[in-house]
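In: 3D, please:
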Amino acid sequence: MSRNPFFERSVLPYELPVFAEIADGDYLPAFERGMAEQLAEVAGITAGEGEATFANTVEALELSGQLLGRVSRVFFNVASSDSTERTEAIEAEVSPRLAAHEDSILLDGELFRRVEGLYERRGELGLDAEQMRLLERYRLRFVRAGARLDAGQQARLRELNAELASAATLFKKNNLANTNAAALILDQEEQVAGLADAAVVAAAENAAALGHAGAWALSLQNVSNQPVLAELTDRAVRERMMAASLGRGFAEDGANAELAVRMAALRAERAALLGYSDHAAYVVEDQTAKTVNAVEEMLAQLVPPAVANAEREAGELAAAMRAVGDQGELRSWDWQFWSERVRAEQFSVDTEALRPYFELERVLWDGVFFAAGEVYGVTFQERTDLRGYHPEVRVFEVFDADGSGLGLFLGDFFARPSKRGGAWMNSLVGQSTLLGTRPVVVNNLNIVKPPEGEPALLTWDNVRTLFHEFGHALHGLFSNVRYPFFSGTAVPRDFVEFPSQVNEMWMARPEVLANYAKHVDTGESMPAELVDRMLEAGQFGEGFRTVEYLAATLLDWAWHRLPAGAAAGVDAEAFEAEALSKGGVALAAIPPRYRTAYFSHIFAGGYAAGYYSYIWSEVLDADTVTWFEDDSAPIRDKGESFRRELLSRGGSVDPLAAFESFRGRPPIIEPLLTRRGLTA
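Out: Okay, the predicted model is just below:
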């Protein structure tokens, strides 16, 4: 026990966790000791003699739970990035215990009385702006957690929180298993026609690894429309691929569909207990949106023009099918395939032909890192002497413009069966001047790993994801706050995507694109006319992408607008169909980006009633991009302003107030409407 690597702060640079010494058996003892230590620290706060002060109550809370924080940050990243049967078992055991632990603190009556007392006399305490905001946020956190409920209500709340924590863990575990099990096994090489040679080899290797030597296996990503649908020429294979994708969690056992219904019911009951009409109302009150009406008004502006665009696109694709003698109906498994062919015809752009210009190493170093240097003055050095949690994880030290060490960035880029789908950023060490810590952040992506010895060639969407997730990483790396509560990306859910979406702009910036878009074999730059066609083609299909996203958003919203008791006996598939119809996005050829049974964002992540956040944040993003592009000041000056006013502040200031201060006015939606082609 004394050698448990979590029991002491790491001595590695930036307190990078000592992954070489961490074993699965270390997690549970560290969780247990971490919870016990924090409860003892909280007991010390409430048992203190004399009057409550900011230092002996609020700041003491910020200093508590450091061991628990260390093990939690590492474990939950590893549980998503490189799960094992042991970590799955630990997560199933510890998740409800952590929920109960948090309740024991936030429902501590004496602790709440101390915080409430400080809040009531906050004007007399001489607090600075960050301290005042911390006190206000802690008090609100206690209230929203149920501190004002009576004993019976709090007991039921604890039960709800524990069951929801267990259900979310099970949903994630099921989804990973369902996605892996749904891999499409093909026994004839002609069935993979249309795939690039390297992709065919990778599919054969994948099949062998799954126990199907001599076959080809197409593994699924955690989205409805699988990227491979754009390439497969065999329509029957495409149909099978789409069926495998859409059926996850609804098939024989239906476990995740049933689990989602149960979770929606539990969330609705909890919201009612806390005094809200539904879970969405509870969630958005503490976001920048503030009200369900604000979210619904925004969505109402977007749905009709997006659907009109998608229907126009569908007409173009159907015409392309008819032009080659295919009189069949355009179906969901046809959309991406014919979209690529229409795109190629209209813009003379073959998506597969672009891949050689987007080699991972060059995109990373000469694109993502180069752009960060041009905008913010930071530089990067790979630290091969430092180890990540998996052999494929790479560690980079980040230096500020003055040469001082800023933090560490870990890149975990490739898909594997032990990693959940999607892409995300996690913090392994949070920045805090109170704790004396500097940031260590990790980006997880799910790029298909190439055959041994082959370069990893990306799609344009892969490039976008790389830039997007690095925007989250910069948000964490540039954090400059005193208190852990506010560190890095600890901002409202409907604001957190804003910095990452802004970072996407640099992928197509001419000086950045020219620096990394070079042929993997010849080193030649992508021809200017191909660049122009590619960027123009990038706007093609915007109707599809917007409807696909809005369908998932409205599905999330429908589940979480249910009042208490309304989910009883609900059939998930029937509910889905009705929600999409009511939302005006029930287009058979465009399934939601996520269906209920694999919608991990909302049932195994933090986006319940918050998937709208992406487009809400995009309003801020599109507005900010116009500012970056207006040539009113050098890019480095603008980068410093954006970093100082927004990226470095974390949650220490009101995010919309920070935006308005930075922009000189409230955000406007017009740049977003223009970007998405929704102005007509």
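
In: Please make it C-alpha for all contacts and neighbour counts, starting now.
Out: Noted.

In: can you pull the contacts of K518?
Out: P356, Y357, F358, E524, S525, M526 (C-alpha atoms under 8 Å, 6 or more residues apart in numbering).

In: what about 6 Å?
Out: Residues in contact with K518 (C-alpha atoms under 6 Å, 6 or more residues apart in numbering) are Y357, E524, S525, M526.

In: who touches stretch 199-219?
Out: A183, L184, I185, L186, D187, P451.

In: Buried residues of it, list them for me.
Out: The neighbour-count check on stretch 199-219 (16 or more other C-alpha atoms under 10 Å) flags 199-200, 202-207, 210, 212, 215-219 as buried.

In: Alongside the first, I'd like the structure of this one:
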Amino acid sequence: MKSLLFAGVSALTLAAMTPAALAQDGAVEETTSGETTAASDEAEAAVETEASEEADYMILLNEWEGPYGGVPPFDQIEVSMFEPALEEGMVRARADIEAITAQEEEPTFENTILALEESAADLGRVGTIYGIWASNLSSPEVQAVQRAMAPKLAGFRDELYQNAELFQRIDAIYNSDAYDELTPEQQRLVWDYQTDFLRAGAGLDEAQKARVGEINQELASLYTEFSNNLLHDEEAYVTWLSEDEIGGLPASVLSNAKSAAESRDNEGGEYAVLNTRSSMDPFLTYSTDRDLRKKVWETYYSRGDNGDEYDNNAIIGDIMKLRAERSKIFGYDNYASWSMEKQVAQKPKAAMDLMMKVWPAAKGKVAEEVAAMQAIADEEGDFIKIAPWDYRYYAEKVRQADYDFDAEEVKQYLQLENLREGMFWMAGELYGLEFSQIDDVPVFQEDVRVWEVTRDGEHVGLWYFDPYARAGKRSGAWMNAYRTQDNIDGFTTPIVSNNSNFVKGSGDEPVLISWDDASTLFHEFGHALHGLNSNVTYPSLAGTAVPRDYVEFPSQVHENWLPTQEVLQQFALSAETGEPIPQELVDKIERAANARQGFDTTEYLASALVDMKLHTMTDFTDFDADTFERTTLEDLGMPEQLPMRHRMPQFSHVFSGEGYAAGYYAYLWADTFSADAWEAFEEAGGPYDKETAAAFRKWILSVGNTISPSDAYEKFRGHQPDTNALMRDRGFPVPDEAAGDVGAEAGPASGEPTE
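Out: Take a look at the predicted model:
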């Protein structure tokens, strides 16, 4: 139950009517003695229709059938099923909770905590599939369900976490003598439940609980509106190109632009630049038309900020007022203090200290990069001052001039399918996993493919791959867990997915991706490996269910295996000749690794710093999102030549839900772990050192949240992460600072409570 609600179901939408209400209001008509036979026939037909519809949507509630421990019934799903199925799921979940609280027996781990772990399974199955539709197959029909149902799920969550009888049972276990007799994993789980119930308002009075419930329902609606506004702007704006507007674009970019136009039925021309990062970024890198670069840049960075009905600025203000009010009710100074309490960093100051350690070095690197770019622009007689829409274009020129590195030349060796095979090979070398493509399970879209994952001939799980962009699919790349591993009643194998937004090629044409996109591919696969290697007892502690500022660590460290010689020589093969990438080009990749590190780090940190500064505010009277963003960046000394990575009106990490609110710093925090962990492999003799890989699997990938991340990392590494490893990794100057300053976090180290 807890893992279900904290894994993102609270951001989904639920049905407007229960099946019982549906039968009463829609199928059964009151009759009078004067009614005609036709009316009775119509009533009977309506009853039969309702019964049929109920039978249809029940597929979403039932246990998954088929091979591999059961699989999602994607081939049997219709959007119309979600509302009644999700509502019925809530009804059944309520019954599960009532059965727990109605017990006369004293609360024990088995009759309360374990019962909670096994509750709401029906709702979990519905929520999983609905989440897939909302993220990958969004449509006006799906969005209508979201708008209607977001408050209902928020209300259900509050109903659970404000259940006084249920909290009393959890609290009694946490404070009992029997707690000391539990296993460390069980203690961790009890602590996790007790802490989350308190943080959700279990200790509030009735008036406070009621107000928190109102706030949560309002927020749920605002998050949905923010997301749908952003999706609108990503799909509604397209930059169409004519033949005389494609100057500088290499063949692979032109091919993608042509495929993008075809996906829109060529309604505006033969070539199109979609309003997504994967389409915008290469255009800005290569287009010789500065006016068009500016147009594409402004279109992309104005998403959610066009002053129309889809503008997100006012929504941000409403969200922040409600978050601040709720934080005050909970007894915290600000939202960040509440949000970060269970994270590794624990407090906003710790996150700010790390970010401000890196910020000056990142800005200094930007100044060097801009100076080099301006020199090239001047040398070429362009008579311009570097602007944000110029950065990628001239950065590529600098990279070619200083490092003899041509990103397009490298791209010819980066075939998506070959790199996928490279990821599989890496997982086999490190963790003994093998991947075999299967076709005996349904998928939710024809481009999705599935692999069975095994180790030593034993089934481990399934991996779904959804690589291509489509209408209704949210932008970016991500990993999902369709089924979480557990070992309560036999070993339940995980089902995970990786989703991307590459432009699909025409026919058998290989899909070529950039070096940055290849790194992202390995990153997201790292999340999948975290889920696939999980080996714990309870689902709420399994796989990626770790603190937000730790969950990116296993994924980020896996980016490092892409540039290894073993992967590149076997899987970076020329699209034309099939020959492996030349060592000379590999050397150039290595030399140019940090060529644009100033840009990459500064645009990210700007968003993370704005996020943290926003969520440490307490007064949102007369708050204006646009003014806050502008003045905060000015105070930070943001270089004028680049924007923050996610401007506030499009910052879905923060305003489409609460997953990364006051938490975007997590990528940098996690990278302190990943940089230090990679040095462990280097110190051991190389990236494929078997002993180090085994330790990484044992203490990082397999344990989930059963022990504190700090303890787990120290068992793997022998010490807490050295922040200087992060500076070394990014090519920044290393200040004289002691190691091991990012390792403390809330929670019992081995199941013991922390006061």
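
In: Inside strands: which ones of the buried residues of stretch 199-219 of the first structure?
Out: Within those, residues falling in strands by DSSP state E are W216, A217, L218.

In: if we can go back for a sec, now render the contacts of K518 of the first structure as JSON lines, adding neighbour count.
Out: Formatted as JSON lines, those follow (neighbours: other C-alpha atoms under 10 Å):
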{"residue": "Y357", "neighbour count": "24"}
{"residue": "E524", "neighbour count": "11"}
{"residue": "S525", "neighbour count": "16"}
{"residue": "M526", "neighbour count": "19"}
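
In: so which of these comes closest to G584 of the first structure?
Out: Proximity of those to G584 of the first structure, judged by C-alpha to C-alpha, is greatest for Y357, which lies at 39.2 Å.

In: wouldn't that closest one be in contact with N515 here?
Out: No. When contacts are counted by C-alpha atoms under 6 Å, Y357 of the first structure is not listed as touching N515 (10.8 Å).

In: Could I get the full set of strands for the first structure?
Out: Under the criterion DSSP E, strands of the first structure are mapped to 184-186, 216-218, 379-382, 394-399, 405-414, 424-429, 440-447.

In: right, and the ones you listed - which one's nearest E102 of the first structure?
Out: For the strands of the first structure, proximity to E102 of the first structure was assessed by C-alpha to C-alpha; strand 424-429 is nearest, at 19.7 Å.

In: what's the burial count for A244 of the first structure?
Out: By other C-alpha atoms under 10 Å, the residues close to A244 of the first structure number 20.

In: What of F732 of the second structure?
Out: 19.

In: returning to what we had before: identify, from the ones in strands among the buried residues of stretch 199-219 of the first structure, the entry nearest to E296 of the first structure.
Out: L218 (38.0 Å).

In: Tell me the spacing between that closest one and P356 of the first structure.
Out: Distance from L218 of the first structure to P356 of the first structure, counting by C-alpha to C-alpha, to the nearest Å: 21 Å.

In: what does N206 of the first structure give?
Out: Noted for N206 of the first structure: a distance of 22 Å to P356 of the first structure, by C-alpha to C-alpha.

In: ok, now D253 of the first structure?
Out: Using C-alpha to C-alpha, one gets 42 Å for the distance from D253 of the first structure to P356 of the first structure.

In: Looking at those two, which has the bigger crowd around it?
Out: Taking other C-alpha under 10 Å, D253 of the first structure and P356 do not tie; P356 has more neighbours (21 against 9).
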